[in-house]
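Peer 1: The amino acid sequence is not available; the structure is as follows:
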C-alpha cells in the first residue's frame, strides 16, 4: 500500500497541476469563443484526433503495449531496448501517415461526428479547424508511446507533467485570440482566427511530445530507427490488439452517436449542444484523471508481472487495494459533484462570451455525471485485470454491452426529453450504462482470478458513503443558505459555496473517515501529515 501511495502521489501531483491548468484552459476557451456555434465547431474538431488515437493507439498502449514491453524487458537479452526502438519507429511512421490522411478526410470526419448540414458555414468552420488540429495526431501518438515506455521503467513524472506545458501553450493561444480574434460570432471569424485557434492547439501537443522524448532520453533510452519488423512481434501484437481496437471501435460508435445527438440539440437550443457536454465531461474526468489514472498507471505493470509469474493472490491483493484507494476519494467527490455542479462551473465558465446561465447548464450536466463517477472508475480498474492477463477479447464484449445499453438509453432520453435537457439525458444514460457494465465486468473478472473480494469491497464502500454523507449535507446546506440569502449563483456566491461545501466538506470527510478508521483514508491523512511535518 505504501509503495502504491508513493507512486500514485507523484503521478497525482503532476496530474493535479495538469488538470488545474486544464481548468484554466477550458475557462479561457469558454471566455474566448463561448459554448454556442463557434464553441461547438471547435469542440467537434478537437474531439476527432483523440477519437482516432483511441482507435489506433491509446487503448492498445494500456492493454497490449505495456504488458509486451514488460515481457521484452524481462526476457530479451538487451532488456527490451531494441524492441522499444522498433515500437517507436513503427508508431512514428504510422502516425505521420494517419495524420496526413486525416487532414485530407476532414470533411468526412466532421460529417461523421456531427449532424450539421455539409454546406453550412458552421460545418465549414469545423472542417477548417479540423485541418489545423489533426496534424497533432503524429506528435501526440509518438509522445504517448514514449510515455508508455517511461511507465514500464517506473518513470511516472514526465508523462504526468508534460500535459501542463500543453495546457500553458493553449492558454496563451486562447488569451491571444481573446485580444486579437473576432470573438464568438461564427459569422465574423476569419481564416486567420481559425488558424490561430487550430495551429495553437497543435503547438501545445508538439510541446508535450518534446518533453516526453527528452525525458525518455534522460531515462537512458537512445533512439535508433529500426524497421526490422520481423522482430517487432507484430503478429503477437495484432492478435492481442485486434480485440482492443474492437473495444475502442465499439466505444467510439457510442461517442459518434453522442456527438450527433448533442449537435442536433445545440442547433435547437444554442448553448445546449456539444460544448456543454464536452466541458462537463472534462470536469467529470478530473477526479478519475487525478486519482484513478495515477493508481492504474502504477498498478498495471505490477499486475502484469504477477500474472506472468502465476501469483494470482498478488493480483487480487493489488486490485483490491487499488479499488479501495481510488474509491476512498471518489465517493465524496461524486457526492460533491451531484450537489455543487453549478457552483463549480459558474466561476470557471461564466465569463466573456459565455453567460452565467450557460455555465449553470454545464453544471447541471456535471451533476448528472456525478452519478457515474464511482461506477466508471471501478469499470476502468476491472478492465486492467483482463489486460494484465493479455486478454483483450473479454473487454470488447463488456464494452459492446455497455455501449449498447448507453445507446439505447441515449436515444430513448433524446426522444422523450425537451431539447434543453437532452445533454443532461446523455449524461444519465452514461451513468446507467457504466453502472451495469461494472457489475458485468466484476463478475467476469472475479471468475478469472478466483474472486475479487466483493463482500469486503462492498463493506468498505458502504463505510465510505456513510463517512461522506455529512459532507454532502454540509454542501447542500451551503447552497441553500448562500442562494437563499444572496440570491442566485454568481461568481462570488459560487466561490463561497465551494469554500464551505467543497473545502470544509472534504476536511469533514477526512476527519469522519479517519475516526471511522477507514484504512485508505488513514494512509492518505498520515502521508499528508508526515509531509507537512517536514
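Peer 2: That came through, no problem. Every value quoted in this text rests on a predicted model; they were computed, and no experiment measured them.
Peer 1: CA only for contacts and neighbour counts going forward, please
Peer 2: Will do.
Peer 1: Please go through this structure and pick out the longest helix.
Peer 2: helix 312-349 (DSSP state H).
Peer 1: Give me the residues contacting the very next helix or strand once past it.
Peer 2: Sequence order places helix 356-369 as the next helix or strand after helix 312-349, per DSSP states H and E. With Cα atoms under 8 Å, 6 or more residues apart in numbering as the test, helix 356-369 has contacts from 35, 271-272, 276-277, 279-281, 283-284, 337-346, 348-350, 423-424, 427-428, 430-431, 490.
Peer 1: let's bring in a second one:
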C-alpha cells in the first residue's frame, strides 16, 4: 500500500483513538464531578476542605510534571524513535533503565517530603502557616499520607506512556476512573470511622495510587514490555530523556505552575478562596481533559514518528487537524461555562455545607478560568509540536515569559495596595487565563515562524461556521435558562433534568447550525498527501 493510501487510514485512526480516549476521559471526569459533589456535601468550603485540597494538589501538581507532563513529553519521542529504528531488546533495555532512575528519584523525593511535611505546607500554603491554626496542622498531617501518591501515580504515568506509544490508548485513559472511585468510596464509607472525616480522603488518595499502578501492569506484560527497574544514569536513552525533561518541566507545565501559584496566593485570601478556585478549576478542566488532553495524548506519538520518518507535510497536517478539532470543542465549551456558571455550580455543589454565597464566589472564578479555556487547550496541542521534534528549549523560553506575566498580573489584580483593582480570588483565575493566551500565542507564532506548521485551506470557512454556530448556541442558552436565583429553590432532581435539557438544547443547536452551514465529517479528517 502506498503512503498516499495509508494517510487517510492514519487520519481515521487518530480520530478513532481520540474518541476512545475522550470517552474514557469523559467517564473519569464525570466521576470526578460526582467526587467533587460528594466533597462539597461533606466538607463545604471550610478549613478542612482547604487543608485537603492543598494536601492533594501538591502531589497532583508534581504528578503533572513527572507523570504526564515534562516526563511524558520527553520520554515518548525517545521511545518512539527506539521503536521506529531499534529492536525490541533495545526498547526493553531503555524501559528498565528509565524505570530504575525514575523510581529511585521519586522514592528519595517522597521520603524527604514526608519527613519535612510542615515545611512543605509552609512553602505551598503560607497563609495556613501565618494563621497557625487547624488548617496548617491538618494539611501537614495529610501531606504525609497523600504525597506517596506521587511515586505511585508517576510510575502509573510511565506505564501509560509506554502503552500510548504502542497505540494502546484505552487503558491509560480509563485508569483515572479508579482514582475517583477510591475517593468517593473513602468519603462515603470510610470517613465515619475517622475522628476527622477528611483524613479518610487522604488515605483514599494513597489507595488510588496503588490500584491504578497495579491495573496497568498486566497490559504491559502482554506487550512483553513490563519493566524491571535497573537504574543506569549513563544509559544514552536516559541521558537524552533527562536533557529533554529538564527544560520541559517549565515548557509543558506552565499552566499547572500558574494554578499552583493561585493556590499559594489564595491561602492568603479570605477563608474559602482555595475551595472556590478548586471547584472552578475542576469544571474548567472537564472539557480540557476530555478533549484537549485526549487529542494531545494521541497526536504526540504520531508527531514523533512523523518527525523521525522525515514527513513534514504529514506533521503539519496532523497539527492542523488537531487545532481544528480542539477549537470546535473549546469555544462552545468556554461560552457555555461563562453563560451557565451559577446554574452549573448550583446543580453540582449547592448541597449540605456548600452555601449559596459559595456558589456566587465560585461562579466568578469559573468565568475567569473559562475565558482562558481556549488557550489552555491550544497549549496542549501546540506544545507537542515542539516536544515531538525534541525541541524543549523554545517552549521553556515561552513558558517563562508566560509565568512572569502571570505573576505580574496576579500582583496587578490581587495585591492589596491596588485596592481599586483588587479582584480577590477572581483576579488569580483571570491572571492565569491571560498568561495562558500569552503562552499559546508564542507557541503558535514559533511554529509558524519555523515553517513547522502551515495552515491547510478552509480556515476562513471553518471560522465563519463556528462563529455562526456559537452565536446561535448562546442565544438558545440565554433564552431557555431561567433566572439562576430560582435554582436555589429547586431540589437536586429538578436542577439536574433542567441542566441536562439546557446542555442538550445548546449542543443540538450548535451541531445543527454547523451542519446547516456546511460542516461535514470529511472536514474533520486530515488532508490526503
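Peer 2: Sure thing, it's come through. Just so it is clear, the structure is predicted and the values come from calculations on it, not from any experiment.
Peer 1: quick revisit: how big's the offset between the longest helix of the first structure and the second structure?
Peer 2: Its matched residues in the second structure lie on average 1.0 Å from helix 312-349 of the first structure after superposition (mean Cα distance after the TM-score superposition for the first structure).
Peer 1: how far does that helix sit from the chain's center?
Peer 2: Counting by Cα atoms, centre = their mean, to the nearest Å, helix 312-349 of the first structure is centred 13 Å from the centre of its parent chain.
Peer 1: okay, that helix sits on what stretch of the second structure?
Peer 2: Aligned by TM-score structural alignment, helix 312-349 of the first structure falls on residues 312-349 of the second structure.
Peer 1: Pull out the buried positions in the matching stretch.
Peer 2: 312-338, 340-349 (16 or more other Cα atoms under 10 Å).
Peer 1: cool, stretch 208-223 of the second structure as well?
Peer 2: 208, 209, 210, 211, 212, 213, 216, 217, 219, 220.
Peer 1: Aligned counterpart of the last one in the first structure, please.
Peer 2: When the structures are aligned by TM-score structural alignment, the residue of the first structure matched to residue 220 of the second structure is residue 216.
Peer 1: Hmm, residue 85 of the first structure is touching residue 228, no?
Peer 2: No: contact criterion Cα atoms under 8 Å: residue 85 of the first structure and residue 228 do not qualify, at 10.3 Å.
Peer 1: who has more neighbours, the two?
Peer 2: residue 85 (19 against 11; other Cα atoms under 10 Å).
Peer 1: What residue in the second structure is paired with the more buried one?
Peer 2: That one, residue 85 of the first structure, aligns with residue 96 by TM-score structural alignment.
Peer 1: got the contact list for the residue positioned nearest the centre of the second structure?
Peer 2: Residue closest to the average C-alpha location in the second structure (Cα atoms, centre = their mean): residue 289, at 5.1 Å. When contacts are counted by Cα under 8 Å, 6+ apart, residue 289 of the second structure touches 25, 26, 29.
Peer 1: Tell me the one of those residues nearest residue 86 of the second structure?
Peer 2: residue 25 (32.0 Å; Cα to Cα).
Peer 1: Where do the strands of the stretch 351-500 of the first structure begin and end?
Peer 2: Counting by DSSP state E, counting those that start in this stretch, one finds no strands in the stretch 351-500 of the first structure.
Peer 1: Show the residue spans covered by the helices in it.
Peer 2: Using DSSP state H, counting those that start in this stretch, the helices found in the stretch 351-500 of the first structure span residues 356-369, 373-388, 394-416, 422-449, 454-486, 491-497.
Peer 1: The helix ranked longest in the second structure relative to helix 341-349, how many degrees between them?
Peer 2: Counting by DSSP H, the longest helix found in the second structure is helix 3-43. Relative orientation of helix 3-43 of the second structure and helix 341-349, computed by axes from the mean of the first three to the mean of the last three Cα atoms, to 10 degrees: 70 degrees.
Peer 1: what's the following helix or strand after helix 3-43 of the second structure?
Peer 2: Helix 3-43 of the second structure is succeeded, C-terminally, by helix 47-66 (DSSP H and E).
Peer 1: With that, I have no additional questions.
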